[in-house]
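A.B. asks: Can you look at this prediction? I've put the sequence above it.
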Amino acid sequence: MRILVKAKPRSKVEKVERVGQPTLDLGDKKTELVVYKVSVKEPLVDGRANEAVVKALAKYFDVAISNVRLVSGETSRQKIFEIS
């Protein structure tokens, strides 16, 4: 499953919350992605915030860290992740 994540680094509290389900135009087809807001304590330094988001999502979905993959948005606050 693919999800859209709005990352919030340098947060006081780490949490994952579902916030909606928009329709996105991804080229030749439209798709619906569930949107999550993920707050992490790590700063935007050397990918530490991305690693913290992956760990938070793995814990939230109760899957191994290796089953959470960043598809796009490595340097953006809006990211697409694939959970398998």
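C.D. replies: Alright, I've got the coordinates. Numbering: from 1, shown residues only.
A.B. asks: switch to C-alpha atoms for all contacts and neighbour counts from now on
C.D. replies: OK.
A.B. asks: Quickly find the element holding Leu57.
C.D. replies: helix 48-61 (DSSP states H and E).
A.B. asks: And whatever helix or strand comes next after that helix, what does it pack against?
C.D. replies: The first helix or strand that comes after helix 48-61 along the chain, using DSSP H and E, is strand 68-72. Helices and strands touching strand 68-72, by 3 or more Cα pairs under 8 Å, 6 or more residues apart in numbering; DSSP states H and E, are helix 48-61, strand 78-83.
A.B. asks: Take this one as well and set it beside the first:
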Amino acid sequence: MIDLVDKGNRIAFKVKVQPRASKSEIAGIIGDAVKLRITSPPVDGAANEAVIRFFADLFRKPAKDIAIISGLLSRNKIVEISGLSLSEAKKAFQIE
């Protein structure tokens, strides 16, 4: 189950990133983290930018509202989204 942390007007969650995938998509849940496949390589911040773009599109938020608050140089990241409620996040991740 995804561990969604409600910080008032912000939601944070763990992401395990698999770079250089054939397509960008959520590939399931690993422990308490979202497994995210992205097409970008982990070079010069391209993978981090792809993670931000992916979640901006998923939640229909501007990229400036998405931040990687931990794990910039790791496959294991914590992503924080401003202006998102817990119920909106649960709906997008299809959590009851």
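C.D. replies: Cool, the structure landed. In this text the structure is predicted, and so the values were computed from the model without any measurement.
A.B. asks: start and end residues in the second structure for the helix holding Leu57 of the first structure, please.
C.D. replies: The alignment of helix 48-61 of the first structure onto the second structure (TM-score structural alignment) covers residues 46-59.
A.B. asks: Residues contacting the matching stretch, please?
C.D. replies: Stretch 46-59 of the second structure has contacts (Cα atoms under 8 Å, 6 or more residues apart in numbering) with 19, 24, 38-42, 61-63, 65-68, 72, 89, 92.
A.B. asks: on average, how far is it from the matching bit in the first structure?
C.D. replies: Taking mean Cα distance after the TM-score superposition for the first structure, the mean distance separating stretch 46-59 of the second structure from the aligned residues in the first structure is 0.7 Å.
A.B. asks: which of the residues in that stretch are buried?
C.D. replies: Residues 47-48, 50-56, 59 are the ones in stretch 46-59 of the second structure that count as buried (16 or more other Cα atoms under 10 Å).
A.B. asks: wouldn't Ala12 of the second structure be in contact with Val5 here?
C.D. replies: Yes. Between Ala12 of the second structure and Val5 there is a contact at 5.0 Å, judged by Cα atoms under 8 Å.
A.B. asks: Have a look at those two and say which one is more surrounded.
C.D. replies: For Ala12 of the second structure versus Val5, neighbours defined as other Cα atoms under 10 Å are more numerous around Ala12 (22 against 13).
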